[in-house]
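# I need the structure of the sequence given here:
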Amino acid sequence: MFTKCLQISSVSGDYLQDNDDLYCWRNGAVTSIQLNTEETNWIGKIDNTQQLFFSDKSSIYPYRQYHCIKKVSKNDGVLCFALEADIFPVSIVDDKIYAEYDNGEHVYISELNLLDFSNKALFVINQKRLLLSINCFFFLTTGRNTIECHSLATGAELWKVDVGELGQYEDMKGQMVKGEVSAVFALGDTVVAKVKASVLVGYSVESGEQRWLHRFGSGNVYLLAFYEGVFHVFADLYYEIDGASGQILSKKPYRELLVEANVKDYWLTTPAVSDKYIAISSHYDTAILLINRSAFTVEQRIALEGCKSGIPLSNAPRLYGNRLYQLDGDGTLHIFEEKE
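Just a heads-up that it's a prediction; the model follows:
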């Protein structure tokens, strides 16, 4: 059973959890809070930043899209490094961030070293957009309808696939719309693309050969979470799909769980997954449905008390350790803790 342990107001959208510490944007400043004691560790006024990219062992990395990225000490909130540039961080590989970088003449893929914050422009991409970097490869898209794989060593294009026809669907106006890449995931030698509206497809990283494909109805927008190498899909049914092989590991009806928990089956957030639970939130019901993974039964329905603006679809719940996090539309972060 999860019970509320903390409620933090005036959170502006981005937060990172790290064991018993929380880092969030609050009242225009990056704030570190110790969750066990509910005390504020530090408040850092990190100028010109709006979002939190990620954290590592000793630092957090706030940024503002196409303006700057900075490195801040977790210990005391002191600024370690800053890069003021037209830059947008996308992927992390080891101790490097790969980003889109505009120097005023061209848009590049750049490599930002986390140790000294040196920024190296690698290859011109201009109108293309960076989707992902992994080991020796990076992936671009043009107009969201294609996936290109390039060598990270030379920039050379290795293969290209067009998902426009593959994901084609009929919209609400009865018009045929080309499929678009909405997310990509890397699993060893397989890269997986979520294609709007109803396709999940895996390709060989080295050759671009299609390895597997699943289509969830005709034009149905599906909800997807990726956890420990497995895709968790809410579509016509609930699916668990092995990311490397594409094998369906589990397939079950789930709508009766929504009915049982009195949760509407539309305007639901992206799910969160842990070893024990699946959490999915409802905008209109202002509630979290917690599903027991092993039994696939309703574990708990958690209402967000005092919330007036619902749960934005972009504010997916998060499961981390024995805590459940949910940011609502009022800017309040609700934190629940599971008691043994």
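# contacts and neighbour counts: CA atoms only from here.
OK.
# Can you give me every residue that contacts Ser91?
Taking C-alpha atoms under 8 Å, 6 or more residues apart in numbering as the definition of contact, the neighbours of Ser91 are Ile97, Tyr98, Ala99, Leu132, Ser133.
# Roughly how far does it sit from His106?
According to C-alpha to C-alpha, to the nearest Å, Ser91 and His106 sit 20 Å apart.
# ok, and what's touching stretch 264-281?
Stretch 264-281 is contacted by residues 223-227, 255, 258, 282-285, 287-294, 311-320 when judged by C-alpha under 8 Å, 6+ apart.
# now with 6 Å?
When contacts are taken as C-alpha atoms under 6 Å, 6 or more residues apart in numbering, the neighbours of stretch 264-281 outside the stretch itself are 223, 225, 282-283, 287-293, 313, 316-318.
# Can you check the distance spanned by it, start to finish?
For stretch 264-281, the first and last residues are 10 Å from each other (C-alpha to C-alpha).
# buried residues in that stretch?
Of the residues in stretch 264-281, those buried under the neighbour-count criterion (16 or more other C-alpha atoms under 10 Å) are Leu268, Thr269, Thr270, Pro271, Ala272, Val273, Ser274, Tyr277, Ile278, Ala279, Ile280, Ser281.
# And those, which is closest to Asp18?
Proximity of the buried residues of stretch 264-281 to Asp18 (C-alpha to C-alpha) peaks at Ser274, which lies at 15.6 Å.
# if I look at the closest one, how far off is Trp42?
Computed as C-alpha to C-alpha, the Ser274 to Trp42 distance reads 30 Å.
# next one: Ser32
5 Å.
# Which one's more surrounded, those two?
Neighbour comparison, Ser32 and Trp42: the larger count goes to Ser32, with 25 against 16 (by other C-alpha atoms under 10 Å).
# now the other sequence, so there's something to compare against:
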Amino acid sequence: MYHLLQENKSISSDMHYCGDSIVCEYDGFIEIFDEKTKNRIEINEKFAIENTNTSEYLLVSTKNKILKISMSNLLIETLVDFPPVQRRQIKFVNDIDAICREKDNDKWFLRGVSLTSELIKWEVENDTTFTVEVVGDFVLLTDSEKNSILTCRSLKTGGVLWQADVAELGRYENFEGKVVDGSIREVYTDGDLVVAKVISYGLAAYRMATGKFVWGHKGGNAGYYLVALYNNNFHIFSDFYYEVDAQTGKKLRQEEFAPLLKQVGFRSYWLTQPAVNEKYIAIASHYDSAILLINRADFTVAQRIDLEGCQNGIPLPNTPRFHGNRLFQFDGDGTLHVFQED
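Alright, predicted model coming up:
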């Protein structure tokens, strides 16, 4: 069972983990909370948190700088001092390389840059693509205008290696009788595969090196297709609850979950994406301002967790998050609810 540990009033836009610290990103500053010491520190500069894959430091960016914040002493080191641009979005590859999407003189560029020499290794003028993921030597992008296209570029040269178009795969007829092309909502990676979540279809997996279609999983008629990737398996809520092997697309499990929603009084619509750990699956309801915790072993209700005092529900992008023995949930009022397992 989980009990409420604390509530943090904020207007935080996102939350990240870095070692034993929780880092909250706000409008104008970031806040670092050390779970072990309970110390809470504010850094009053406007940062965009770009990478938290290491427990030793946090990489953040401003309009013209890339900074490293040490988690041991919170010292801030400037890695790169770029010329100012109108807007910059960064995807860190490692301590040496990064991919930048930058707006400069009213044009958007995709650039491969060096963090050590401030050198632009390559650039592509493109107004519509944005970086989704960087894996090994591959840069995976979707297109904000023609969002049925998944593009794979070379990290070294920026050249296009392959493209996949899901327009036909996800094509459907809407309520007005209009035929709508399939489009990509999210992208996941697992080993040598890239998996696209395609609206009105499900999941479509491609070989990262070649773009070859490997497998697909089609959703039902529930009106939603909610996905989490955990330990090489996809956990999916659609007409049923499914577990699907990320490498093969094989269906590993299928369960009815409507009875669980009914048991805890959840409405069967406006649900967030799920979160998964070794013991539980968590999914939150916007209208019920609560989290449903499901036992993974036997797919039974473990707990309904209500967000006391929540006035504006749970926005759908605010997926529950597990970290260690804690469960985190942002609500629509700007409150971070922290629950801890007994």
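# returning to that earlier point: out of the buried residues of stretch 264-281 of the first structure, which two sit at the greatest distance?
Between all members of those, the longest pairwise span (C-alpha to C-alpha) is found for Leu268 and Ser274 and amounts to 18.2 Å.
# so what does the helix or strand hosting Ser32 of the first structure touch, helix or strand wise?
Ser32 of the first structure is located in strand 29-34, with elements delineated by DSSP states H and E. Under the contact criterion of 3 or more C-alpha pairs under 6 Å, 6 or more residues apart in numbering; DSSP states H and E, the helices and strands touching strand 29-34 of the first structure comprise strand 21-26, strand 39-44.
# what about 10 Å?
Of the remaining helices and strands, those touching strand 29-34 of the first structure by 3 or more C-alpha pairs under 10 Å, 6 or more residues apart in numbering; DSSP states H and E are strand 11-18, strand 21-26, strand 39-44.
# out of the ones you listed, nearest to Leu114 of the first structure?
The nearest among those, by C-alpha to C-alpha, is strand 11-18 at 18.2 Å.
# Can you list the helices and strands that that closest one packs against?
Using 3+ C-alpha pairs under 10 Å, 6+ apart as the test, strand 11-18 of the first structure ends up in contact with strand 21-26, strand 29-34, strand 51-55, strand 318-320, strand 323-327, strand 333-338.
# Helices along the stretch 151-300 of the first structure, start to end?
Counting by DSSP state H, counting those that start in this stretch, the stretch 151-300 of the first structure forms helices over residues 255-260, given from the N-terminal end onward.
# most packed of the helices and strands packed on strand 29-34 of the first structure?
Compared across these, strand 21-26 shows the largest average neighbour count, a mean of 21 (mean count of other C-alpha atoms under 10 Å).
# Now do it: everything it contacts.
Taking contacts as C-alpha atoms under 10 Å, 6 or more residues apart in numbering, the residues outside strand 21-26 of the first structure that touch it are 8-17, 30-45, 49-52, 55, 60, 62, 74, 331-333.
# again, only using 6 Å
By C-alpha under 6 Å, 6+ apart, the surrounding residues in contact with strand 21-26 of the first structure are Ser10, Val11, Ser12, Asp14, Tyr15, Leu16, Val30, Thr31, Ser32, Ile33, Gln34, Leu35.
# Stretch 295-302 of the second structure now?
By C-alpha under 6 Å, 6+ apart, the residues outside stretch 295-302 of the second structure that reach it are Lys279, Tyr280, Leu293, Ile294.
# at 10 Å what do you get?
Applying C-alpha under 10 Å, 6+ apart, the external contacts of stretch 295-302 of the second structure come out as 1-2, 241, 255-257, 259-261, 263-264, 276-282, 292-294, 303.
# Of the contacts of strand 21-26 of the first structure, which is the nearest to Phe117 of the first structure?
Proximity of the contacts of strand 21-26 of the first structure to Phe117 of the first structure was ranked by C-alpha to C-alpha; the top entry is Val30 with 20.1 Å.
# Tell me the residue in the second structure aligned with the closest one.
Matched by TM-score structural alignment, Val30 of the first structure corresponds to Ile30 in the second structure.
# Okay, that match and Val60 of the second structure: tell me how far apart.
As for Ile30 of the second structure, its distance to Val60 of the second structure is 10 Å (criterion: C-alpha to C-alpha).
# Equivalent analysis for Ile281 of the second structure, please.
Following C-alpha to C-alpha, the distance that separates Ile281 of the second structure from Val60 of the second structure is 31 Å.
# again, but for Gly191 of the second structure
Summarising the geometry, the distance separating Gly191 of the second structure from Val60 of the second structure, computed by C-alpha to C-alpha, is 27 Å.
# if you count what's nearby, which of the two comes out ahead?
In this comparison of Gly191 of the second structure against Val60, neighbours counted by other C-alpha under 10 Å, the higher total goes to Val60 at 22 against 11.
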